[in-house]
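**Q** only the shape, not the letters, is given here:
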């Protein structure tokens, strides 16, 4: 019931049902939050229901603990989908001038009581009353200075009492009244603050980044406070039933003695490994391990647990399916299949294409790497290299300038989220695997090293001092390894990940690891690499066993074709021939455009024929036995000529740069002749083939001769010709007739028949609406979803994504860019075209060659629409394979439901 109780509330309810030790409390549902957000006030019946639950709660606490225990509660947010640190929490609700004395008496620790009260006053002031943090910090500094204390942690009970009074004075001065003394009134205000935090800036930014609906709302969990700072037999921790970074089996996590939960999450103190609890408190550790095993067995997945030990008594404060890195996602799913806990289909549902894509990212080269300058906690795997920035704002500014940055902080806070989103890596000098920086980094899929306390960080001065005395300043480069915790000064070369490397060659053996690493580390890394590679292979095998969609690649060169095939591509769905016209071939195209006689045009075409034939030979050879769809020239001719403005200036100033003046004039005339105000809708695609004599015929000849030559070698080339930007069947018919004539000529010249079907791209709304007519001539359809989206919306992609798209997303005109995920209207055009095309030509082959072919959500649509294949960039091929399999499994689950 996470949609009603929120993830945290559902976990607490489930642990209660399992009879695990959970503090008494109750949950206010997401339904109440949604009503509050819609109407601007709490539902009428909410106050009565809270009062009824509060009375029950008070009775239960007195029954279980005795009437002398103060009724202090934690008021925590808890959305259906985890949003770590993005919403507000208020602790110690119920404290007041009298309650603090009862807390001191019950605990037998006056300093503890006043520490809790000071934390409460400040938290309530900042979170509930929305007072500036700076006012409380200034008050704290004054008190610490007065007592000669460097920080709040060293103040004694009497001094903490003074600090509490100073905080109260801030509240009184800013509000004209103090914090309410009535616990029930405090609770009402705290609940409202948590509701309001759903629409806080950091929460909204996180939801946009993670594509979480704005309409879900948050639940509010009210639980009895249990204290981990009551002495050496108390503490707090976060535990995972498996390593959330690598997926390795065994309990992992952090523990802090004499601490409360906010200490460990904030990362203000360095933690000890969870295993240290076994030495400190064997009984609590044994109970915790038993609970971890029970929860993983119950949820059939890795779990994330927050717990507190209060004077030797273990309390379970939260459980959920744990956030994990991409590597851990696949390894855990694979291991759970081996353990008989889940089925392969269930495992397939857990490893998303997005996470697989992260495993294809590079990491540091293993050879030649210097000893790290420092080492911290390996909090989120992967390698990152970037320029140091010390605050979130600068990170955003530098990213907008196109730079790669690493955000360096003592510890991150939710307010740092924009800078974290803008960074390629995170480095903090305190905190552990469960600190804010670590949790958010894993969710964002960026490398993170936490707790690097060997580093001396001066944020105000903008200096990061390494243990050897080297000073790194703003803009200097730093390299992080979030898989090992290593920090390096400068830039370290990157290499493909073991998963990416596995598609090219077998995974490296341990003997290939760097000599400077000890044998145990080498062995551990080799085992870890082997485990994740095996898990990914299995996931792709399971996906391949289910998927209906074939997966091809968009590849324009022989090298790309080789790479695509290694990554599992089942052919090429889009070979863009315009890429063959660039570089040292561009002068040939220029001569073609400038040609004034048939002879000049013929000479240029002959040169292009030679080079294109060799390109096609390499691509067809790499894809031997698999289809290769070759798109005839698509972009406007002016893209192969110099810029009009630059040429005009050169002509006007006599800047011929060694060229003949007459030639420069001819080029300028050609550029003016081909210049268009809106080239996207101008002379391009099939229009070029019909207006530039011999252009398309020359390309078809090059392809056919390449295929004929390979067939003579005993190979099995399977070329297909695709005509772009067709809007009317007459256009397609004319090009097809010319292509068939050329194919016949090549057959006569070589004695080899080349089977080369001719199809078309559907990238204009008119083409989609007249698909039945087109299918009479087309052997296949390939949907060019980039242009189809542009022409449906009337957007110029190059112009709009960086201009008004952020505003459109903010105003919810669309939830995601239509160039990222298929827009519903574009989807309707696709289904219309499919129906018309299949009615006219049963068995018509259909595919997608736009960038949507690698988008997971779009792939689900294409599967439902029963297309035959998707085509995407080579490195997206494994992602598309995985998502195509997941689409079938998820569809079967929906149909079964």
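**A** Cool, got the structure. Since the model is a prediction, treat every value here as computed from it, not as a measurement. Numbering: from 1, shown residues only.

**Q** alpha carbons only for contacts and neighbour counts from here, please
**A** Will do.

**Q** ok, residue 611 - how many residues close by?
**A** Other residues near residue 611 number 14, with proximity taken as other Cα atoms under 10 Å.

**Q** contacts for the helix or strand hosting residue 438?
**A** Assigned by DSSP states H and E, residue 438 belongs to helix 436-444. With Cα atoms under 8 Å, 6 or more residues apart in numbering as the test, helix 436-444 has contacts from 84-85, 265-267, 323-325, 379-381, 411-414, 420-421, 426, 428, 432-433, 447-450.

**Q** which ones among those residues lie within strands?
**A** Counting by DSSP state E, the contacts of helix 436-444 place 379, 380, 426, 428, 448, 449, 450 in strands.

**Q** turn the residues you listed into a markdown table, including distance to residue 116 and neighbour count.
**A** Formatted as a markdown table, the ones in strands among the contacts of helix 436-444 follow (distance: Cα to Cα, whole Å; neighbours: other Cα atoms under 10 Å):
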| residue | distance to residue 116 | neighbour count |
| --- | --- | --- |
| 379 | 30 | 32 |
| 380 | 32 | 34 |
| 426 | 31 | 30 |
| 428 | 27 | 26 |
| 448 | 32 | 34 |
| 449 | 31 | 33 |
| 450 | 27 | 33 |
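
**Q** farthest-apart pair in the residues you listed, please.
**A** Farthest-apart pair in the ones in strands among the contacts of helix 436-444 is 380 and 428; separation 12.2 Å (Cα to Cα).

**Q** quickly list what's touching both of the two.
**A** Common contacts of residue 380 and residue 428 (Cα under 8 Å, 6+ apart): residue 449.

**Q** let's bring in a second model and compare:
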């Protein structure tokens, strides 16, 4: 019998990090972290083979999958001491995707699965916090209806905003128990009105609905676009990870966050990330609330007043720092980590090799080689040759005048100028027509991937350094400013404003992803220079390589640039571009238009010394 379901955590773990092709990156790394003894909520993984079967057999599952899922579910209940659907001690689950390579935000997730009108009261009694239980329930309804039942996310956001406005509230956390009860009823009425059926109360039905939705999301439009852009084969499929829930929204001693063991923008050996107190994971990446920094140094550097994790929860921070060190030493690479703190208890939800800019990739590779974590040959292989194009991104001329419009977080380095657009579709259409565009959004979502790819730069009013916009932009090498909170964006009018100043669709702005600033008009730029780490890495590559490197050069300027980049010679030279200079083009045209052999020879005699001089 083919095995499709693999357990992890709670004393029994079936897989390892080597099983990435079968369990997906997330499932394999959850198994690996559990085997290392790190605090991982137990769960089980449905393998990528299930996804391949589902999409290849008319959206049906293997015959023995249901029995394997039921067995793994019983084992999970035994590990946690909780039972799915139990009115007094309910087991609650998260259901997440996990392909073998990272696809941030492209596929679907469901949290708090197992809640219904009965189990929510059991959760309230267990936690001693009914407001928390109701908040978790309304989040589940909203997420499940969006991911599984196909309702628009904004339907619930609009209802939520109306309840907040009616009560004069600013934040979701201001809602009381009574407010949340009314909100849940309105959510359910919206489901009945739009779909003609009730929200499902049966936890088993909920579970299979969520599993199917995640497998379906492998073939959604945004995932297909992302796979095409990143050259990821459709045949790989995704795994599904079913995991017992831990809660970061259980009050001021709970939190959730995303962290990198090194800076993914610069490669500096310092912690980089964000967290939110009394929140769940989607709050951090969605940009609905402004996150706080991990370290005191980062908070002071960014001029923020809200305490860092290091200051707010020093014991948790110390444990997290220890986990960072263990994971980086074990994987021998910079790690991208998701974590939750539930009533001062740290839980690890994910680790994976973090996406990084080309500049960061070079620095991290060189530093790790010099630290002895990896060899010099490994360091060379760690840097994607195609990504080195990012190093050619221009930066703003420090001497040029600047008219600053807005400031946010430096989410992805580089600088770009273009026309303001407010939708991904407009960005793609104008880019195809030859325009350079800057995509400006309240926050980006996975549905915006096509417009993000078409844009010269991205600006968001919400979100932090680990938001969807920031992570995807860094992966693409696109400049990005996130969390520009002073911006007020009006999609209907096609404009944004800052302190009364209005910028309309089509106007030119310049984005500096390194400083987090947005400027009106075009700001002149300067070409980049290769740094010490680049030269060092290329030197290691020269030692290891067996092929000579020659360049395609067509003008003396091309040759000069090639030599500066370390080329050993010219492998291809096409002379026609040499004749495009104004003082040469006339002779060239004279030669082409010559009507006699004598006239042609006379024109060539003018061209010959010029060509000899070039060579």
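**A** Noted; the coordinates are in hand. On a predicted model such as this, the values are computed, not experimentally measured, just so you know.

**Q** relative to structure 2, which residues correspond to the helix holding residue 438 of structure 1?
**A** Mapped onto structure 2 using TM-score structural alignment, helix 436-444 of structure 1 covers residues 468-476.

**Q** how about the strands of the stretch 451-600 of structure 2, start to end?
**A** In the stretch 451-600 of structure 2, the segments counted as strands under DSSP state E, counting those that start in this stretch are 457-460, 480-482, 488-490, 495-498, 501-504, 508-512, 517-520, 525-526, 550-552, 569-572.

**Q** residue 209 of structure 2: which of those strands is closest?
**A** Here strand 457-460 is closest among the strands of the stretch 451-600 of structure 2 (Cα to Cα), at 32.6 Å.

**Q** what does residue 354 of structure 2 align to in structure 1?
**A** So residue 354 of structure 2 corresponds to residue 322, using TM-score structural alignment.

**Q** got the contact list for that match?
**A** Contacts of residue 322 of structure 1 (Cα under 8 Å, 6+ apart): 240, 244, 302, 303, 304.

**Q** now for residue 351 of structure 2, how many residues are close by?
**A** Using other Cα under 10 Å, residue 351 of structure 2 has 27 other residues around it.

**Q** circling back: just the buried ones from the contacts of residue 322 of structure 1?
**A** Buried members of these, scored by 16 or more other Cα atoms under 10 Å, are 240, 244, 302, 303, 304.

**Q** is residue 202 of structure 1 in contact with residue 413, as I believe?
**A** No. Applying Cα atoms under 8 Å, one finds residue 202 of structure 1 not in contact with residue 413, separated by 10.0 Å.

**Q** quick one: the helices in the stretch 501-650 of structure 1?
**A** Listed in chain order, the helices of the stretch 501-650 of structure 1 (DSSP state H, counting those that start in this stretch) span 519-546, 558-566, 586-594, 598-622, 644-653.

**Q** what about the residue opposite residue 65 of structure 2 in structure 1 once aligned, neighbour count?
**A** Using TM-score structural alignment, the partner of residue 65 of structure 2 in structure 1 is residue 46. Burial of residue 46 of structure 1 is recorded as 13 neighbouring residues (other Cα under 10 Å).

**Q** and for residue 46 of structure 1, nearest residue in space, chain neighbours not counted?
**A** Among residues not flanking residue 46 of structure 1 along the chain, residue 32 sits closest, at 7.4 Å (Cα to Cα, 6 or more residues apart in numbering).

**Q** any idea which helix or strand carries the one you found?
**A** helix 30-39.

**Q** residues contacting that helix, please?
**A** Contacts of helix 30-39 of structure 1 (Cα under 8 Å, 6+ apart): 3-6, 41-43, 46, 79, 195-196, 215-220.

**Q** give me the buried positions along it.
**A** 30, 31, 32, 33, 34, 36, 37.

**Q** the second one matches what in structure 2?
**A** Matched to structure 2 by TM-score structural alignment, residue 31 of structure 1 sits across from residue 49.

**Q** which stretches in the stretch 301-450 of structure 2 count as helices?
**A** For the stretch 301-450 of structure 2, applying DSSP H, counting those that start in this stretch gives helices covering 309-312, 314-331, 358-371, 376-381, 424-432, 449-454.

**Q** and residue 558 of structure 1, how far from residue 575 of structure 1?
**A** 10 Å (Cα to Cα, to the nearest Å).

**Q** neighbour count for those two, which is higher?
**A** residue 575 (24 against 19).

**Q** the more buried one maps to what in structure 2?
**A** In structure 2, residue 575 of structure 1 lands on residue 573 (TM-score structural alignment).

**Q** residue 75 of structure 2: neighbour count?
**A** Using other Cα under 10 Å as the criterion, residue 75 of structure 2 is surrounded by 18 other residues.

**Q** before we move on, what about residue 227 of structure 2?
**A** As a measure of burial, residue 227 of structure 2 has 17 neighbours, counting by other Cα under 10 Å.

**Q** how about it, what does it touch?
**A** 233, 234.

**Q** please report how far it lies from residue 327 of structure 2.
**A** Separation of residue 227 of structure 2 from residue 327 of structure 2 (Cα to Cα): 28 Å.

**Q** same question for residue 474 of structure 2.
**A** 22 Å.

**Q** try residue 95 of structure 2
**A** 24 Å.

**Q** aligned partner of residue 299 of structure 1 in structure 2?
**A** Per TM-score structural alignment, residue 299 of structure 1 is aligned with residue 331.

**Q** still on that earlier bit, check contacts around the match of residue 575 of structure 1.
**A** Residue 573 of structure 2 makes contact with 552, 553, 554, according to Cα under 8 Å, 6+ apart.

**Q** please apply the same query to residue 236 of structure 2.
**A** Residue 236 of structure 2 makes contacts with 21, 48, 52, 99, 100, as judged by Cα under 8 Å, 6+ apart.

**Q** between which two of those is the distance greatest?
**A** Between any two of the contacts of residue 236 of structure 2, the greatest separation by Cα to Cα is 13.1 Å, found for 52 and 100.

**Q** pretty sure residue 295 of structure 1 is touching residue 304, no?
**A** No. In this structure, residue 295 of structure 1 is not within contact of residue 304 by Cα under 8 Å, at 9.4 Å.

**Q** nearest spatial neighbour of the equivalent of residue 365 of structure 2 over in structure 1, skipping sequence neighbours?
**A** By TM-score structural alignment, residue 365 of structure 2 lines up with residue 333 in structure 1. For residue 333 of structure 1, ignoring the flanking residues on the chain, the nearest one in space by Cα to Cα, 6+ apart is residue 347 at 5.0 Å.

**Q** just checking, the one you found touches residue 338?
**A** No. Judged on Cα under 8 Å, residue 347 of structure 1 makes no contact with residue 338 at a distance of 10.6 Å.
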